[in-house]
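Asker: below are the sequence and a predicted model; questions follow.
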Amino acid sequence: MNRKIFFSGFFWKFNEQISMQLVQFFVQIILARLLSPKDYGIVALVNVFIFLADVFVVSGFNTSLIQKKDSNEEDFSTIFYCSLFFSIFVYAVVYVLAPLISKFYNNDSIVLILRVFALKLPISSFNAIQQAYVAKKMAFKKIFVSTTLATLLSGMIGIFLAIMNKGVWALVAQYLSNTFFSTIVLFIQIPWRPKLIFSKKSAKSLLSYGWKVMMASFLGRLFSQLRTLLIGKYYSSASLAYYNRGMQFPDLISNNVDTTISTVLFPYMSQKSNSLDELKSITRRAMKTSTYLIMPLMFGLAVVSKPLILLLLTAKWLPSVPYMQCLCIANAFSTITNTNLQAIQASGRSDLLLRLELVKKPVFLLLLVIAIKIDVLAIAITMIIYSIYAAVVNMKPNTKIINYTYKEQIMDILPPLLMSMIMGSVVWFISLLSMPLLLSLILQILIGVMTYLGESYLFKYEPYQYLIGYLKDVINK
């Protein structure tokens, strides 16, 4: 697998994320104006359980197919049936538990919403195997097409139902139809179809790797969703909506860049896992590039959060600003975690993924218990602390697996961190000037970009030169 194939995959995956997030971004802006924070709060509560249940349908099954270098038709069909069985089982569990969940939140409407929303699980089981097939082939252009069409169509459905005053069901229909359309479009595009083949040997081999990834993902999601669960339990639905809205913008950027790198990087790394020196080289390049791209975006977004929310979502969403600022800083460090985890996963050490979660989560729980007794903002602040702690913990395995030492990792991370902090300070100074809201925001963005690129050019920072060189090659060709 050469660099051309990798960058082609990166290009299409990045475009997929950009198109999906931009469409969702504008759809959510429209829906935020049509729906109430209470509607978003109810869906956020329900989505916690769907998000957790989705782990058993997606995580581990498709990952094992990607990690195995010579996975064949038998492997794909076997894992498909395993995934489908699990999805039906998990849906049944969610269906039965829906009344108890409703009682926990003292909200009878949650029962039907949860049961309908959970219908996406069996569809996701099929979609997950399709995604694995595309990743193995590095044919991310197909995912770009399916995701873009699905996001557009589901967004139109959500907006239409919101205009028709369907409230929370507009959001449910949007999420559910998105998974459905994505699966249908991929079904048309790719040749893979499940066959009447099932191998116990294949299932045992793949699941021995996949179940550890699944449990690590489940623990990660469970504890991350505890924030939403506890905010929804001890505070109002509006407070939960403000918190989740504060996450939207940082996640928008993080998903565009970090998820793109991780998704394309994993199959690429998996093909190079036999050579630890080569795997280390790829990991270092990914670490430098991801932090170079993510950190300035996160620090810059934290500074311009208030005018951005005022301009796009109106003053009724201003309580989201401090949450957004904290979560931007937390996401700036999470890219360090993601890069290290991809290298560990590609090396075949799925057992370490689970061990790392068991080490990190007690600290997460302690911080959350302390913060929930204070207020919602304290929860957001603890996310910064935990994100830095998690990054340090996730560095350790690769100091042994690929000899990527702490010193090397810190030296790779430090330049973009310092440049981003300087850029953020300059942008903050601009915000102190008295000028119209839109003009101030545009000026902050332009000066932020110019400052960061100027720093990169002045210090001849390697990822800047590497990316500029690649862009020149593309333009020349």
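Answerer: Looks like it came in fine. These figures come from a predicted structure and were not determined experimentally. Numbers count the residues shown, from 1 in each chain.
Asker: going forward, measure contacts and count neighbours with C-alpha atoms only.
Answerer: Noted.
Asker: output the contacting helices and strands for the one helix or strand Met423 maps to.
Answerer: According to DSSP states H and E, Met423 maps onto helix 406-431. Where contact means 3 or more C-alpha pairs under 8 Å, 6 or more residues apart in numbering; DSSP states H and E, helix 406-431 is packed against helix 276-303, helix 376-401, helix 437-458.
Asker: and the shortest one, what's buried?
Answerer: Taking 16 or more other C-alpha atoms under 10 Å as the basis for neighbour counts, the residues of helix 437-458 that come out buried are Ser440, Leu441, Gln444, Ile445, Gly448, Val449, Thr451, Tyr452, Leu453, Glu455, Ser456.
Asker: what's in contact with the helix or strand just after that helix?
Answerer: Downstream of helix 437-458, the first helix or strand assigned by DSSP H and E is helix 462-476. By C-alpha atoms under 8 Å, 6 or more residues apart in numbering, the residues outside helix 462-476 that reach it are Arg285, Lys288, Thr289, Tyr292, Ser456, Tyr457.
Asker: what's the spacing between the second one and Ser154?
Answerer: Relative to Ser154, Lys288 is positioned 36 Å away (criterion: C-alpha to C-alpha, to the nearest Å).
Asker: second one coming, line it up with the first:
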Amino acid sequence: MVVLRLCVRLLSIVSLFIMARLLVPEDYGIVALAMSFYAILDVVTTFNFDLPLIQNQQATKDDYNTAWSLNILMGLFIAIGLLIGCYPIASLFNEPQLVPIFLCLAGMAIIQGFTNIGVVNFRKELNLKKEFNFEFGKKILSFLVTVGAGLLLKSYWALVFGMITNCLAGLILSFIMSSYRPSLSLKSWRSLLSFSKWMLFTNVLLYANNRLMMLIVGSSLNTKILGNYSMMKEVADITTVELVLPIQKALFPGYSKLTDDKPQLAQVFLNSIAMIAFFGVPIATTLAALNEHFVITLLGEKWLSESWMLKIFCLAGAFSLVTGATLSIYYALAKPQIVTAILFIQGAIRISLFSYFIIQGYITEALLSILVTAILSTALSLVISCRLLSLPVFQLLWPLTRTTLSAVLLMASLLLLTKWFPLQYNFFIDFLSMSVMTLIGIVVYTVCHFSLWYFTYNSQNTAYCSKATGAESIIIQLVKPKLSALRLRLST
């Protein structure tokens, strides 16, 4: 699942960097504005029926057919909403280009609703090779269409055509790759909604914590700033938040099979959090520290003036990584209402602060409010997770503390290195400088992390430091047999 997401996001990064040089911020702004309204309709109709199908190990054919039928109805609802609202919204924002975009998005919603529900079994049965082929197949086709249309049209239509291709490819591949053939039925709607109603609330709150920010920026500021905001957030999400999604998809069905063995579930949870933080936090920290080098090298000079946004988004993404890693445990334990509660608290604080600062014209402070609320939600989620699994809080926090201290040292070293490797506004020189600084930062982070673990491992008070839990122990257990085999091979 991690390889899948890396491949998908690699294509996204390549597409993003190509399109960033072909299009202007205004193009991204108009599509981001249209997608914000699409997301409003999508969020109030997305019940994530795949989750109860995975969580319920005895789901019936009626459950699958009902889920497919409800997805079709939700797609039609989105399409009708877009058709009704296209002209009023275009007039409200004085953007006539929104009308044809909305028409295309309406067709996309209908196509997506008919996707075969049988693909849910790829994850439920942990047949992740099929999941890889399905998701990567959609992405590669979408990538080819987006880049090809971008080279030919050099307009925002390339982005729209790419999204439609992704949905159409998903529809076709879902029926090719899954032998399940759904039929229209609503027999199990009550049992599905008993779980999925919380997913609706969660999706609304996720929208409020993400897409609503774009609407606030778009309504108060110009499309150029919105385009910069959208681009920097997308880049940050690719390298931070998106990293945890494939792990969540794999952990959720795995957690669901361990709910009857709480000690084993708790240990798997601890190891998962530690590993996600170990690999995800330094990526976010490095990108935050080298934001100017990254932007000018891979996006172009026209995006450089707003590269500071990338720094804040990446730091917030580092905390969101840890928060996101805890969500699967709530779903596996059939407690989706906890996710809803956490997102509600975060959203209430974030939207209030963000709106206030944007109205006052304080863009920097508005983005900092995203970082602050990300920290608060992470702390809250970790405490609740420990209570559910009967874990001492310190047993979870100490591995994360090692990661935090190592990330602080990483950030300090990279900021120092940027003084020695300033921007030269030359692609090859700046790319080489960024690569060298990144390699040095990786060494600093790894040495610091393992040093802290080593001293903990050899300390007398190891009972509270949980020396057996942590990314370092897992990595050593994975690497040690391979090194032993290599040493034996070399000796012979």
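Answerer: Happy to help now that I have it. None of these values were measured; they are calculated from a predicted model.
Asker: tm score of chain vs chain?
Answerer: Once superposed, the chains reach a TM-score of 0.91 (TM-score structural alignment, normalised by the length of the first structure), with 463 aligned residues with a C-alpha RMSD of 2.2 Å.
Asker: got JSON lines for the helices and strands packed on helix 406-431 of the first structure, with distance to Leu121 of the first structure too?
Answerer: Below are those laid out as JSON lines (distance: least, C-alpha to C-alpha, whole Å):
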{"stretch": "helix 276-303", "distance to Leu121 of the first structure": "31"}
{"stretch": "helix 376-401", "distance to Leu121 of the first structure": "29"}
{"stretch": "helix 437-458", "distance to Leu121 of the first structure": "40"}
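Asker: so which of those comes closest to Thr147 of the first structure?
Answerer: Of all those, helix 276-303 sits nearest to Thr147 of the first structure, with 22.6 Å by C-alpha to C-alpha.
Asker: can you name the residues of the second structure that the helix or strand that that closest one is followed by overlays?
Answerer: Using DSSP H and E, the helix or strand that follows helix 276-303 of the first structure towards the C-terminus is helix 305-313. On the basis of TM-score structural alignment, helix 305-313 of the first structure is assigned to residues 291-299 in the second structure.
Asker: which residues are in contact with Tyr40 of the first structure?
Answerer: Here Tyr40 of the first structure is in contact with Val168, Leu171, Ala241 (C-alpha under 8 Å, 6+ apart).
Asker: can you pick the most crowded of those?
Answerer: Greatest neighbour count in the contacts of Tyr40 of the first structure, by other C-alpha atoms under 10 Å, goes to Ala241: 27 neighbours.
Asker: residues touching the equivalent of it over in the second structure, list them.
Answerer: Aligned by TM-score structural alignment, Ala241 of the first structure pairs with Gly227 of the second structure. Contacts for Gly227 of the second structure (C-alpha under 8 Å, 6+ apart) come out as Pro25, Glu26, Asp27, Tyr28, Gly29, Ile30, Ala32.
Asker: okay, angle between the helix holding Met423 of the first structure and helix 437-458 too, please.
Answerer: 140 degrees (axes from the mean of the first three to the mean of the last three C-alpha atoms, to 10 degrees).
Asker: how close does helix 406-431 of the first structure sit to the second structure?
Answerer: Helix 406-431 of the first structure, aligned to the second structure and superposed, deviates on average by 1.7 Å (mean C-alpha distance after the TM-score superposition for the first structure).
Asker: what angle do that helix and helix 462-476 make?
Answerer: 80 degrees.
Asker: now do helix 406-431 of the first structure: distance to the chain's middle.
Answerer: In this view, helix 406-431 of the first structure has its centroid 22 Å away from the chain centroid, taken as C-alpha atoms, centre = their mean, to the nearest Å.
Asker: for stretch 38-46 of the second structure, same thing?
Answerer: Relative to the chain's own centre, stretch 38-46 of the second structure is displaced by 18 Å; criterion: C-alpha atoms, centre = their mean.
Asker: residues making contact with that stretch?
Answerer: Residues outside stretch 38-46 of the second structure that contact it (C-alpha under 8 Å, 6+ apart): 74, 77-78, 81-82, 102, 105, 199-200, 203-204, 207, 211.
Asker: what of stretch 74-91 of the second structure?
Answerer: With C-alpha under 8 Å, 6+ apart as the test, stretch 74-91 of the second structure has contacts from 38, 41-42, 45-46, 96-99, 102-103, 105-107, 109-113.
Asker: state the span of the second structure onto which the helix or strand encompassing Asp39 of the first structure is aligned.
Answerer: Using DSSP H and E, Asp39 of the first structure falls within helix 37-53. Helix 37-53 of the first structure corresponds to residues 25-41 in the second structure, going by TM-score structural alignment.
Asker: superposed on the first structure, what's the mean shift for the matching stretch?
Answerer: Superposed on the first structure, stretch 25-41 of the second structure shows a mean distance of 1.3 Å to its aligned residues (mean C-alpha distance after the TM-score superposition for the first structure).
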